[in-house]
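> just a sequence and a predicted model for now, questions to come.
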Amino acid sequence: MSVEVTNETVWQIDPKLFSDLGLWVMERMQVSTQSDLTILFVDPDPIAQLHMRWMQLEGPTDVMSFPMDELRPGEDGKIMEGVLGDIVICPWVAAQQAAAAGHSTMDEMMLLAIHGTLHLLGYDHVDPVQERQMFGLQRQLLLTFFAVRDQPVPQAELPAGSTDLLAQWDANHASGRNIDKPLNGEKN
């Protein structure tokens, strides 16, 4: 399989949707659908650790990309092939961003998967011109995927009664506590 999707969270996420999305974006960007791409969904603590290790930035983030073969979009009919890399997404952060933007958590996570894929292909948003190009392309890719999809997009769901791990991470770190130390007598 060229797109491997792993969910290490309690969120109920349809892996086939993200596999289909990854293949679809690779095809549009003229990257062989035989190229390898991994999408991993994690909780706030693991992505915060990655964020600190690789970006020297504290706290959970929405998405991180780890390129492998430094593939670039194909041109003039040439299809690029290799190991695209890994994308790590935190549904907890995505849910917070989705609420602020007024759309679903699934829409946000799909946008983040596309954003991560574009980073793997060398796109960036460090200046206003790059940002307009990358954000415009990711929006176009997502809207086109929705338009051509012949079935509804299943929503990501958090099981009832689940602990808000992002709020817990924030509370633990705002008070200088370690996430491994439970709050209010809770067990980890």
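Received it, and whenever you're ready, just let me know what you need. Numbering: from 1, shown residues only.

> CA atoms for contacts and neighbours, from now on please.
Will do.

> can you pull the contacts of the closest residue to Ser104 other than its chain neighbours?
Leaving out its chain neighbours, the residue that sits closest to Ser104 by CA to CA, 6 or more residues apart in numbering is Ala98, at 5.6 Å. Ala98 sits next to 104-105, 107-108 when contact means CA atoms under 8 Å, 6 or more residues apart in numbering.

> now, those residues that are in helices?
105, 107-108 (DSSP state H).

> quick one on the thing from earlier: and which of the contacts of Ala98 is nearest Arg53?
Ranked by distance to Arg53 (CA to CA), those are led by Glu108 at 24.5 Å.

> and for that closest one, the neighbour number?
Per other CA atoms under 10 Å, the neighbour tally for Glu108 reads 22.

> over to Gln133?
Here the number of neighbours of Gln133 (other CA under 10 Å) works out to 13.

> check it against this one:
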Amino acid sequence: MTLGPARLDVSISYGVPRAGVPAAVSFRRWVAAALDGRIREADLAIRLVDAKEGRAFNRHYRGKDYATNVLSFPADLPEGVQLPLLGDLVICTPVVAREAREQGKSLNEHYAHLTVHGVLHLLGWDHEDDTEAECMEQLEREILATMGIADPYLPGG
């Protein structure tokens, strides 16, 4: 495994206390694994937020009045503009922590999974129907396995 594109710039913004939240180096490693073999250069930002900010983002951009685990905002570049800008991820830390507890998952591995999931959305993957969902979930399993992380779709995985 080569671990990521030739040039990767991941900006991490903490809108929450860092206690219990993975370090920036972990998020960069997870992004690199998701991008490995897919693109050569990438710039993206990850914002870690509390429930209030997560809910505001979800309400404003998706019309859903609750905080969700991860939101992906692919870059919308003008036609002809060639930049390695992928977009932004917003990860809601209390939702991630609650889900990990409820699902009996390692908190760190759940963050890894959601980071990979969000990056795949930035690359254009989706799960709007069963076929798309299975393809995306299989790719997530493969990426996570390269880092020794179990299948996140299995109970306790």
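Perfect, thanks for sending it. Keep in mind the model is a prediction, meaning the values are calculated, not measured.

> returning to what we had before: out of the ones in helices among the contacts of Ala98 of the first structure, which one sits closest to Thr144 of the first structure?
Using CA to CA, these come closest to Thr144 of the first structure at Asp107, 12.9 Å.

> any chance of the ones in helices among the contacts of Ala98 of the first structure in CSV, with distance to Gln168 of the first structure too?
Shown next, in CSV, are those (distance: CA to CA, whole Å):
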residue, distance to Gln168 of the first structure
Thr105, 19
Asp107, 24
Glu108, 21
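
> burial count for Leu107 of the second structure?
Count around Leu107 of the second structure with other CA under 10 Å applied: 18.

> aligned partner of it in the first structure?
By TM-score structural alignment, Leu107 of the second structure lines up with Thr105 in the first structure.

> so what's the closest residue to that match other than its chain neighbours up against?
The spatially closest residue to Thr105 of the first structure, leaving aside those adjacent along the chain, is Ala95, at 4.8 Å (CA to CA, 6+ apart). The contact partners of Ala95 of the first structure, taken as CA under 8 Å, 6+ apart, are 104-105, 108.

> counterpart of Ala95 of the first structure in the second structure?
Ala95 of the first structure maps onto Ala97 in the second structure, by TM-score structural alignment.

> work out for me the element Trp30 of the second structure sits within.
For Trp30 of the second structure, the host element (DSSP states H and E) is helix 24-35.

> for the following helix or strand past that helix, packing partners?
Using DSSP H and E, the helix or strand that follows helix 24-35 of the second structure in sequence is strand 41-49. With contacts defined as 3 or more CA pairs under 8 Å, 6 or more residues apart in numbering; DSSP states H and E, strand 41-49 of the second structure has these neighbours: strand 7-14, strand 85-92.

> quick one: the ones you listed as TSV, columns for distance to Ala42 of the second structure and mean neighbour count too.
Below are these laid out as TSV (distance: least, CA to CA, whole Å; neighbours: other CA atoms under 10 Å):
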stretch	distance to Ala42 of the second structure	mean neighbour count
strand 7-14	5	16
strand 85-92	6	22
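
> Asp50 of the second structure: which of those strands is closest?
strand 85-92 (5.6 Å).

> mean deviation of the strand or helix carrying the residue nearest to Thr105 of the first structure from the second structure?
Here Ala95 of the first structure sits within helix 91-101, counting by DSSP H and E. When the second structure is superposed, helix 91-101 of the first structure averages 1.1 Å from its matched positions, counting by mean CA distance after the TM-score superposition for the first structure.

> any buried residues in that helix, and which?
Buried residues in helix 91-101 of the first structure, counted by 16 or more other CA atoms under 10 Å: 91-95, 97-98.

> tally of neighbours for Asp107 of the first structure?
Neighbours of Asp107 of the first structure (other CA under 10 Å): 19.

> same question, Leu141 of the first structure
Neighbours around Leu141 of the first structure, by other CA under 10 Å: 20.

> and for Asp76 of the second structure?
9.

> with adjacent residues omitted, what lies nearest to it?
Distance criterion CA to CA, 6+ apart; nearest residue to Asp76 of the second structure, sequence neighbours excluded, is Gly87 at 8.0 Å.
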